[in-house]
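Provide a 3D model corresponding to the input given below.
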Amino acid sequence: MKLSKTLALALAGVLSLGIMGCGSQAGTGGSADKKVKIEYWHVAAENFGGQTVKQLVEEFNKSHPDIEVTEKYNPDMYKGLTQNLQAALASGKNPDVVQMGYSYLNYANDNLKYTDINELANKYDKGYLQENFLPNVLALAQTESGKQIGLPYSVSVPVLYINPDLFQKAGLDPNNPPKTWSEVAKDAAIIKEKTGDPGFFMQEYADNWAQQALIESNGGQMLKKENGKVRAAFDSPEAAQAYQLLADMVKNGSGLHATNEEGFQAFISGKVGMVCTTIGKRANFEKSANFKVIAEPFPVFDGKARKVPAGGNFLMCFSKDPAKQKAAWEFIKFLESKEALTKWSTGTGYLPPRKGMDAEGSAFKKVIDGNKNIQNALSTMPDLVKWASFPGANGLKAEQLLIDVRDVILSGKESAADALKETAEKVNALL
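So this is what the prediction gives:
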């Protein structure tokens, strides 16, 4: 099934869940001293697409002599970027183009003064959005009321990365990888027993994307609506059971509770058997590991359907000056061009949102055909759900509470059931 059609079919169901969460033309030839300078904010660390960001910015600047783009990396993923963005907007020193995480869609719409992407498109390239993106893909960056606040840029799903060498060392068959979470826990324990190394690590970014996949795949929910209000739903038995699975692995030593840097480095160094994180880490893992990295579909719970939140980001514009708005639009179009998206996807692992990327003979189609890991990620696209997004002025605080409770649970300070119940009460008070 073609990538664009796969995205459309998958997102049709995702986007009905209301609460859950062409290259640019060359520059116009202005002189160097009249360059329009704009700033691009992103979350791509050096080992997570940062080099590709630099490459793309350099290419754009060379082909647009009247525009100069400066890129800025923001740590702590989308939470850190959003906090920095709020401070910048308050001081009047706002960036122009920003990678905004899908989980901050509602928060951005409710609290940030952005530039309407439809106005830019209608002013400079009428019909661009509809001609280059499928409706259900565009809807990834739309509010519940259907307002388009940005353009989808990166799409990702969580996958299970495997070190086949450690599997073989532990007497396990890497060609028969775990497909359920009970099998993950069992294999992680065997790896720990036979090799002395932890068997499993789940990403611990400053968000709850991977944990949402775990909870919802066990039949739980992150958010729900009661009497027209958004409420926490992660205090259910299903959510507690899913989280307790992680805590139990950490407690018995088969699971690793660490920073992302520590967990990912341990994996690529051959010291962790499995890592659950975004397909967006594929390129870095494949390049950096001293073994052949295998990416398998996100595991399921016995007898239950897989549900994986659509991760990644969309591009927003915050330019106020008309000249900067035009320059920002040119840069957004460049980033969304087929050539640039192929480089971005190849350099990270993210899946591109634009129509026609998988056309027969295209550069990205060749990448897909030659990489089983990408194919496995694409196989879970029909299982997409929307990344939970907290609305209102307290959305960032609510997100932080969920990040904090992850450490409480994985550190063994409280049971998952008790910790999630307490956190749900705090989140509901904020909402």
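
switch to C-alpha atoms for all contacts and neighbour counts from now on
Will do.

what's the spacing between residue 132 and residue 327?
20 Å (CA to CA, to the nearest Å).

end-to-end on stretch 56-72?
End-to-end distance of stretch 56-72 (CA to CA): 13 Å.

Show the subsequent helix or strand relative to whichever strand or helix holds residue 56.
Using DSSP states H and E, residue 56 sits within helix 51-63. Counting by DSSP H and E, the next helix or strand C-terminal to helix 51-63 is strand 67-73.

One more sequence to fold, the one below, so I can look at both together:
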Amino acid sequence: MKRTFLITLLVVAVAAIGFAAPVKVTMWYAQTGIYSQTLLDIAAEFNKLHEGEIEVEAVYTGNYQDTMQKLLAALVAGDVPTLAQIEQSRIGQFVDGGAFQDLNYFIDKDPEFKATLDDFWPRFIQANTYEQGLLGFPLNCSTPLMYINRDLFKQAGLDPDNPPKTWTEVYAAAKQIKTLGEDIFGYRFGIDDWLLEAYIWQFGGQIISEDGEEMLIYSPETVAAWNFFQKG
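Reported below is the predicted structural model:
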């Protein structure tokens, strides 16, 4: 009787292990359109590969600002998601609050993955590394592009197959296109904060020192950048 009872217990234990619920991973994301679909496809592929073991639930939480506000509220409530997509410039208060897990803790336990870190552009890894360690991975990184209006180029006597390659050439082309009329402008100046940073960097300037202790917004290089983009 005892042996039969023991075997029954073992069978029940094995059955319980076999039907254990998969580990649930909640991921908040702020992308839309083709970007969100790519992310959802990756999550679906991961779930299929780890079926019965790990299940990723991707939850759209609004734009960057909406997601950040929801994450702050979740942090206060003590009910945060496993993963969250946050625009990098908005994470200061999370870093100061110690809200992020140092990913090196997991990376060091996975030599195979650790060997692939060089697949990431080093600057992106550096941008996600703070005193507390590696706090995130680059999911999507915006890249500014310059588009030209081929018709306007032709009308202004410019070659659309040989677009400007330097800021000096951009300025010269913009001046020439402007001669086509008062309501025509040679260059549309983007004013998003990350674009302003790019302009400064391309002129050799910095916004803040590497140690984060000194503002460099009034450096000669930064002033030169703004002077250039104010040229008439």
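
TM-score of the superposed pair?
Superposed pair, TM-score by TM-score structural alignment, normalised by the length of the second structure: 0.69. Supporting alignment: 210 aligned residues with a CA RMSD of 3.6 Å.

what about residue 132 and residue 327 of the first structure, which has more around it?
More neighbours surround residue 327 than the other of residue 132 of the first structure and residue 327, with 25 against 16 (other CA atoms under 10 Å).

wait, that one sits on residue 39?
No - the criterion here is CA atoms under 8 Å, and residue 327 of the first structure misses it with residue 39 at 10.3 Å.

packing partners for the helix holding residue 56 of the first structure?
Helices and strands touching helix 51-63 of the first structure, as assessed by 3 or more CA pairs under 8 Å, 6 or more residues apart in numbering; DSSP states H and E, comprise strand 67-73, helix 322-335, helix 338-348.

Serialize these to TSV and add fields for distance to residue 31 of the first structure.
Shown next, in TSV, are those (distance: least, CA to CA, whole Å):
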stretch	distance to residue 31 of the first structure
strand 67-73	10
helix 322-335	15
helix 338-348	25
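
With respect to residue 159 of the first structure, which of the ones you listed lies nearest?
Of all these, it is helix 338-348 that lies closest to residue 159 of the first structure, at 14.0 Å by CA to CA.

equivalent range in the second structure for the closest one?
The alignment of helix 338-348 of the first structure onto the second structure (TM-score structural alignment) finds no residues at all.

In the second structure, which residues correspond to the next helix or strand after that helix?
Next along the chain after helix 338-348 of the first structure, taking DSSP H and E as the criterion, comes helix 363-369. On the second structure, no counterpart of helix 363-369 of the first structure exists by TM-score structural alignment.

so what corresponds to residue 162 of the second structure in the first structure?
In the first structure, residue 162 of the second structure lands on residue 176 (TM-score structural alignment).

Residue 81 of the second structure looks like it's in a helix, true?
No - assignment of residue 81 of the second structure by DSSP: H, G, I helix; E, B strand; the rest coil gives coil, placing it outside any helix.

and the counterpart of it in the first structure, how far is that from residue 71 of the first structure?
Under the alignment defined by TM-score structural alignment, residue 81 of the second structure corresponds to residue 95 in the first structure. Remark: distance between residue 95 of the first structure and residue 71 of the first structure (CA to CA) = 10 Å.

So what does residue 38 of the first structure match up with in the second structure?
Using TM-score structural alignment, the equivalent of residue 38 of the first structure in the second structure is residue 25.

Surely its match is within a strand?
Yes - according to three-state DSSP, residue 25 of the second structure belongs to a strand.
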